[in-house]
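1. Here you go, sequence then predicted model.
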Amino acid sequence: MTEFLPLWLFAAVCVCLLFGYPVAFSLGGTALLFAGGGVLFGTFDPVFLQALPNRLFGIVGNETLIAVPLFVLMGVLLEKSKLAERLLDSMAMLFGSLRGGLGISVILVGMLMAASTGIVGATVVTMGMISLPTMLRRGYDPALATGTICATGTLGQIIPPSIALVLLGDVMSNAFQKAQLQMGIFSPKTVSVGDLFVGAIIPGLLLITLYIVYVAVVAWLQPHKAPAVPKDELIKSLNGGSLAAELIKGLVPPLLLILAVLGSILGGIATPTEAAGVGALGAAILAWLSGKLNFETLKDTVRSTTKVTAMVFMILIGASLFSLVFRGFGGEELIHEFFNQLPGGVVSAVVIVMLVMFVLGFILDFIEITFVVVPIVAPVLLAMGLDPVWLGIMMAINLQTSFLTPPFGFALFYLRGVAPPEVKTQSIYKGVIPFILIQLFVLLMLAIWPELATWLPEQVYAD
């Protein structure tokens, strides 16, 4: 019975979360209760908890995690400066005269928003508020409009610089080192956040391309679902200005910011953390140039950034305590033994992990899954010979799909909260199904051709 205590610990955490208790305290509190009971009954060695101070010091001193508040600050500043609204207006002018053009504009703007904010909830809410009313007013089918916005919002999981990839990269790096120790390999090779950023570029662009193809095909086969915007309305929206000038004002600033962040990483000029500093400074400059940077905006931005950062680090502290207790009860050995006994070997192990993470994505955010589930399963999977970059990208897209899947997908709840009352929940559910199939197709492609995720990092970091 005692050998199943790790599973009971995990189940207890899930029950606490279902009852609505805060994630960080559910993880830490449940772990402490189990550890205390284990000490009393002689099933837990308290020596494992002696590693907690070093773990906490390592979290606070982790340079990689400094990128989190900086990227959050960048995203909130861009949201407050209304750059997304101007960008959407510019893209709508460019593509609006085409059938499905407004939907394609939303996808491209959402891609840039995802690359700028890296936060799924922020992207879905922002795009829902500024683009959904416009799409509905232009005669778009509610299912197509809401599905496009939800799917585009979840790109924040995979389009770098994604906060999900920052956190996942840090956890995957530790898991890779642990896997090497288990295999008795002492190699200088490491995996970093930059590796995941570069590895996510091709899968991310593939997703965006397939989204655009889907919207274009729907507009071609069923024009009434994605009508073109009349040219006289587009001309009127220019207010006597030129299209080129509007595009430059709306498109160039966020593009320059994204190129500065990603270009500095890809060019080897800056680490992801340093690039996050570049992004935060660039977003502040853009907000200032747009006339939106004042004391009130700065105060709201700092408050929002502090809340998100505090939440992330509190969850990380609770997850560290949970993982120590889980290991103290022999959880790692239990998982390792289970995977090794599976028929089908590493393929079965990956399928089961992906299914479990997919289901957990209904009740847990990516932060909790990254800090709780990935440290448990990743070392075992990597010890079975999997590439850490490929595994990280697979996990990110898998969670992205989970956040989009009815009836519990987080993206659906975010959009439901800002959608007009006349938009039915069934329309939102119906609209996301084609995009879910697209993401599953990309996952299948990654499973068949891992080079989609691993080739570019090998080229960039060839030296």
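-> It's in. Numbers count the residues shown, from 1 in each chain.

2. Could you use CA atoms for every contact and neighbour count after this?
-> OK.

3. Just want the most central residue of the chain.
-> Taking C-alpha atoms, centre = their mean as the criterion, Gln157 is the residue nearest the geometric centre of the chain, at 2.1 Å.

4. What segments of the stretch 301-450 of the chain are helices?
-> 331-340, 345-360, 366-372, 374-383, 388-402, 410-418, 425-448 (DSSP state H, counting those that start in this stretch).

5. and the comparison structure, right after this:
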Amino acid sequence: MELIPLLMFAAICLFLMFGYPVAFTLAGVALAFAGLGILGGVFDPNLLKSFPARLYGIMNNYTLVAVPLFVFMGGILEKSRLAEDLLANMSKACGRLPGGLGISVVLVGSMLAASTGIVGATVVTMGLMSLPLMLKRGYAPSFACGTICATGTLGQIIPPSIVLVLLGDVLSSAYQQAQLKMGIFNPKTISVGDLFIAAMLPGLALVLLYILYVFFTAWLRPNIIPRVEINDDDKVSLWRLFASLLPVLLLISLLLGSILIGAATPTEAAGVGALGACILALCKKQLSWARLRDVSRSTTQISAMIFMILIGASLFSLVFRGFGGEELVHQFFSSLPGGVYTAIALVMLAMFILGFILDFIEIIFVVVPIVAPVLLAMGVDPIWLGIMIAVNLQTSFLTPPFGFALFYLRGVAPASIKTSEIYRGVLPFIGLQLALLCIMALWPSLVTWLPSQL
């Protein structure tokens, strides 16, 4: 009986590695094990009767409405070419600094991440715009590719992030389960807005680490980042820089500002952001019926994929718990030497490794519901845990050989750039992200301080 949950999880990983669709793999494995369990008399078939109620809960979940809205907003901003003028002016403004173009790529990418919240859109957009320019300026291909990939993954942690939206919903349910187990019958909840607020300081810290790395690399290793002579044509006026910054800053202020002051929920802010993106695209004369149709179609496809995975993962977690999987995980964590600290380290390591073969959506919907209630019942802060998971998933998104950000850039990079150069370029940035994880583990207040002030 105790081996069945382990076999379920192993079967999921095996079938996903063979390339079967994630949503149907989750549901199919769950139903297969449930059927065998019923025949063997080790699974209660009445548990499956609660699945329709879970489906209704997914359909009736107001928080998840933010997902298609943020995806739509990111698609519109990607098509509107909002970042082109910003990158051109920012690179001129930072031109006198060592590695000025690399620093401008980090800054523009972070603002694009804060506008779209979608890693793929940021990596592809920055790859198409900045990679040819960085290669033309003499940047080493590995360094240029590493900077673009790492900057693109900032969409995982900087709000509004699809990862944080999904994590907020899953962790809220897990937090309520943990409190009920501890005998708290009026359980508190955490919101996506709490995670958005908590992610701001770690996100800014990671941007600062990237900038410092680019600056000191350019200063100490000019063979990788050659110094560029600045002439009058490469200067930009403050007005032009402000004019290119204004649309992005205005959209970010509308999104995050409305959440911070409590004027809007993340779902309402997502609606405002989607409308704001359409207005910006219209002002730049980049909005047409054909483009709107393409974005709407891609938004529908991505949203349908996410919700189908959520439905499959909900069935999988129901059957997993029916076989006593959650109690097995709790017993395992409780028996570890070092208690909660060892448990957290083990969970972070497992998620990092699983990130090589699973997308962040599968990890959030499959792994987090299994381990989060146990960790939260052990006294772990839910907001801190959510940000730790988000940064960890961001790191796995960047790690060779299966990091998805690497595949996105490989798809738009010139054929002359070797895949090994892309892999080599991201390694220092992976180290910076792991350093941030250690900093947040040693000083949790980096995550928890800002939410406690609001």
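-> Cool, got the structure. Not measured: the values here are computed from a predicted model.

6. what's the TM-score here?
-> The TM-score (TM-score structural alignment, normalised by the length of the second structure) is 0.98; 454 aligned residues with a C-alpha RMSD of 1.3 Å.

7. which of the helices of the stretch 301-450 of the first structure is buried the deepest?
-> helix 388-402 (a mean of 25; mean count of other C-alpha atoms under 10 Å).

8. can you tell me how far Val67 of the second structure sits from Met73 of the second structure?
-> For Val67 of the second structure, the distance to Met73 of the second structure equals 10 Å [C-alpha to C-alpha, to the nearest Å].

9. wait, doesn't Val248 of the second structure sit right on Ser115?
-> Yes: contact criterion C-alpha atoms under 8 Å: Val248 of the second structure and Ser115 qualify, at 7.0 Å.

10. So which of those two has more stuff around it?
-> Taking neighbours as other C-alpha atoms under 10 Å, Val248 of the second structure and Ser115 compare with Ser115 leading, 30 against 22.

11. In which helix or strand does the more buried one reside?
-> Using DSSP states H and E, Ser115 of the second structure maps to helix 100-116.

12. same deal with Asn89 of the second structure?
-> helix 82-93.

13. buried ones in that helix?
-> 82-84, 86-93 (16 or more other C-alpha atoms under 10 Å).

14. again, but for stretch 179-199 of the first structure
-> 179-180, 191-199.

15. just these now: which is nearest Leu399 of the first structure?
-> Proximity of these to Leu399 of the first structure (C-alpha to C-alpha) peaks at Leu196, which lies at 15.2 Å.

16. ok, the closest one touching Ile393?
-> Yes: using C-alpha under 8 Å, Leu196 of the first structure is in contact with Ile393, at 7.0 Å.

17. Run a quick neighbour tally on Tyr139 of the second structure.
-> Look at Tyr139 of the second structure: counted by other C-alpha under 10 Å, it has 24 neighbours.

18. Could you measure from the residue lying closest to it once chain neighbours are set aside over to Glu326 of the second structure?
-> If you skip the residues right next to it in sequence, Tyr139 of the second structure has Ile225 as its closest partner in space, 4.9 Å away by C-alpha to C-alpha, 6 or more residues apart in numbering. Ile225 of the second structure is 51 Å from Glu326 of the second structure, where distance means C-alpha to C-alpha.

19. Phe51 of the second structure now?
-> Distance, Phe51 of the second structure to Glu326 of the second structure, using C-alpha to C-alpha: 18 Å.

20. hmm, back to that, out of the buried residues of stretch 179-199 of the first structure, which sit inside helices?
-> Applying DSSP state H to these, the entries found in helices are 179-180, 193-199.

21. Can you redo the helices of the stretch 301-450 of the first structure as a markdown table, where the extra columns are distance to Thr148 of the first structure?
-> Shown next, in a markdown table, are the helices of the stretch 301-450 of the first structure (distance: least, C-alpha to C-alpha, whole Å):
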| stretch | distance to Thr148 of the first structure |
| --- | --- |
| helix 331-340 | 38 |
| helix 345-360 | 21 |
| helix 366-372 | 21 |
| helix 374-383 | 29 |
| helix 388-402 | 14 |
| helix 410-418 | 11 |
| helix 425-448 | 7 |
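
22. which one of these lies closest to Pro133 of the first structure?
-> helix 410-418 (10.2 Å).

23. Map Lys284 of the second structure onto the first structure.
-> Taking TM-score structural alignment, Lys284 of the second structure has Ser290 as its aligned residue in the first structure.

24. residues near its match, how many?
-> Ser290 of the first structure: 13 neighbours (other C-alpha under 10 Å).

25. Not counting its neighbours along the chain, what's nearest it?
-> In space, Ser290 of the first structure is closest to Ser81, 6.8 Å off (C-alpha to C-alpha, 6+ apart).

26. how about the strands of the first structure, start to end?
-> Under the criterion DSSP state E, the first structure contains no strands.

27. How about residues contacting stretch 187-197 of the first structure?
-> With C-alpha atoms under 8 Å, 6 or more residues apart in numbering as the test, stretch 187-197 of the first structure has contacts from 64, 159-162, 165-166, 168-170, 172-173, 176-177, 180, 265-266, 271-272, 388-389, 392-393, 457.

28. let's go with 7 Å and repeat that
-> The contact list for stretch 187-197 of the first structure (C-alpha atoms under 7 Å, 6 or more residues apart in numbering) reads 160-161, 165-166, 169-170, 173, 265, 272, 388-389, 393, 457.

29. Out of those, name the two that are farthest from one another.
-> Once C-alpha to C-alpha is applied, the contacts of stretch 187-197 of the first structure give Ile265 and Pro388 as the farthest pair, at 19.1 Å.

30. Quick one: residues contacting the residue nearest to Ser290 of the first structure.
-> Neighbouring residues of Ser81 of the first structure by C-alpha under 7 Å, 6+ apart: 287, 290, 292.

31. hmm, 8 Å instead?
-> Taking C-alpha under 8 Å, 6+ apart as the test, what Ser81 of the first structure contacts is 286-287, 290-293.

32. just the buried members of these?
-> 286-287, 292-293.

33. Same list, those, but as a markdown table with distance to Leu17 of the first structure please.
-> Shown next, in a markdown table, are those (distance: C-alpha to C-alpha, whole Å):
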| residue | distance to Leu17 of the first structure |
| --- | --- |
| Leu286 | 40 |
| Ala287 | 38 |
| Lys292 | 39 |
| Leu293 | 38 |
